[in-house]
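# what's the 3D shape of this:
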Amino acid sequence: MSIHNFYDSDTTDQIAQQMLGMLLTYESPIGMVGGRIVETEAYMGELDSAAHAFQGRRTSSNEPLYGPAGTVYIYSIHGRYLLDVATQERDVPQGILIRAIQPTIGQEIMYRNRPKFGVELTNGPGKLMSALGIADKTMNFEIIGDGKLNIEVNNRLMPRQISSSGRIGVSDGEWTDKPLRYYVRHNPFVSGIKNQQ
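Predicted structure coming up:
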């Protein structure tokens, strides 16, 4: 499957599950870094009370969500940068937050970027971006795979078991507890590991 077709090949929640085990890479200024995706969250667009595009909200900040499938959407919360990938066709503002990766490439560089040992290196969406060395929104509007940021959709290690839960840090409306967070069960790099079922 081509990388561009993957992001609108299914519903956003199903794509979020299919991303688990895929290899995420970033060609940083000081070397290649990356790892296997072990945790994602799906955001279902205009009907989703926790989504940035809830009720059709459209601003200069969230405009990448309205781009074609595979568009990079980087945003910041409390000074931390997070990576989202738009799914579905243009003007259907759904996306997937990459919450955690298991480092496999350039661990020394990642540790230099974020000097934390073990799982603390990348077990959260802000942590993984810090470890990758991404601290701005320069790549917004790029298509995953066309630039230095890539998710290799044809390079996936199939998880033995995928679990789901409510999304983390979401407290807005009736979508708060919907099981739209997906993770590789028992993987130590998943955020909030102590709360896994």
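
# Please count neighbours and contacts with C-alpha atoms only from this point.
Will do.

# How about stretch 99-113, which residues are buried there?
Buried positions in stretch 99-113, judged by neighbour count with 16 or more other CA atoms under 10 Å: 99-103, 105-107, 109-111, 113.

# got the end-to-end distance for it?
End-to-end span of stretch 99-113 (CA to CA, to the nearest Å): 18 Å.

# now stretch 23-32
End-to-end distance for stretch 23-32, by CA to CA: 12 Å.

# The spatially most central residue of the chain and M22, how far apart?
Closest to where the C-alpha atoms of the chain average out (CA atoms, centre = their mean) is I98, at 1.5 Å. Using CA to CA, one obtains 11 Å as the distance from I98 to M22.

# between these two, what contacts are shared?
Where contact means CA atoms under 8 Å, 6 or more residues apart in numbering, the residues bridging I98 and M22 through contact with each are I37.

# Please provide the structure for the following sequence as well, for comparison with the first:
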Amino acid sequence: MAQTTLPLVPLRRNDLPVDTVDLARFMLGKYLVHDLPEGRVSGRIVETGAYPVGDSTNHGYPGRRAYNGSMFVEHGHAYVRLTYGIYCVINVVSERAGTGAAVLIRALEPVEGIAWMQARRPRAKPRDLARGPGRLALALGIDLACDGADLCTGRGLWLGARGNAPVPFAVTTRIGIARETHRLLRFYVPGSPFVSGPRKLLPANAPPST
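Below you'll find the predicted structure:
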């Protein structure tokens, strides 16, 4: 599990890059936290997917609609949506208000509240508790009521960091989409066993970047 010796500090809005691809890289190594009535659950972000302006797989691509309105608020808010009509997934709004784009949080390394995660996903192996966007939302108790939440308050559902040391990352193509599959917009922590998807889809010996 991730080292937790440094204090967990909430991220403020001015800490976040106002650019979708930059934010997808920046979020690696940061923490997604959900303070629930039963206690805190959290995980270290090890994989993200960028859905920038102009990308036809971006849910904001058609413009503002009833179902995607939270994508068009100020960056640093949550856009939670249903996928396949069953599973919730959480995205972080990534551009200035009025521009629809977001970063999908694809996988977490569980850190706090692991017993509560296991209660929500009782048949999952520890590695698989939050390995994939639908799994992590379920494990952390994230549902449609979280759509539009401000992730920069340090309360409820929020983003945090432990120190500011750079995190090595690698990049590959996105998965789970049918269009624009060639674009290198999926970022992950090399070597992390918590990264989602088949290992064969990750580049062999992907060079870490900073």
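
# TM-score for these two?
TM-score for the superposed pair, counting by TM-score structural alignment, normalised by the length of the first structure: 0.90. Supporting figures: 190 aligned residues with a CA RMSD of 1.8 Å.

# coming back round to it: quick one: map the residue nearest to the centre of the first structure onto the second structure.
Taking TM-score structural alignment for the superposition, I98 of the first structure sits opposite I105 in the second structure.

# can you map out the helices along the second structure?
20-26, 114-120, 133-139 (DSSP state H).

# Residue range in the first structure corresponding to the first one, please.
It refers to helix 20-26 of the second structure. Per TM-score structural alignment, the counterpart of helix 20-26 of the second structure in the first structure is residues 12-18.

# where do the strands sit along the first structure?
For the first structure, strands defined by DSSP state E occupy the ranges 22-28, 31-43, 72-77, 80-87, 94-105, 149-156, 162-165, 181-184.

# Redo those as CSV? Include distance to A51 of the first structure.
Supplementary listing: the strands of the first structure in CSV, determined by distance: least, CA to CA, whole Å:
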stretch, distance to A51 of the first structure
strand 22-28, 23
strand 31-43, 6
strand 72-77, 13
strand 80-87, 11
strand 94-105, 8
strand 149-156, 22
strand 162-165, 16
strand 181-184, 13
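
# between those strands, which one is nearest to T122 of the first structure?
Using CA to CA as the criterion, the shortest distance between T122 of the first structure and those is 5.9 Å, found for strand 94-105.

# rewinding a little: quick check: closest non-adjacent residue to the residue nearest to the centre of the first structure.
Distance criterion CA to CA, 6 or more residues apart in numbering; nearest residue to I98 of the first structure, sequence neighbours excluded, is T40 at 4.8 Å.

# Name all residues that make contact with that neighbour.
Listed by CA under 8 Å, 6+ apart, the contact partners of T40 of the first structure are 16-17, 19-20, 96-100, 181-183.

# picking up where we left off before, and the residue nearest to the centre of the first structure, how far is that from Y81 of the first structure?
For I98 of the first structure, the distance to Y81 of the first structure under the criterion CA to CA works out to 11 Å.

# Please enumerate the shared neighbours of those two.
Applying CA under 8 Å, 6+ apart, one finds that I98 of the first structure and Y81 are jointly contacted by P125.

# Nothing else from me, thank you.
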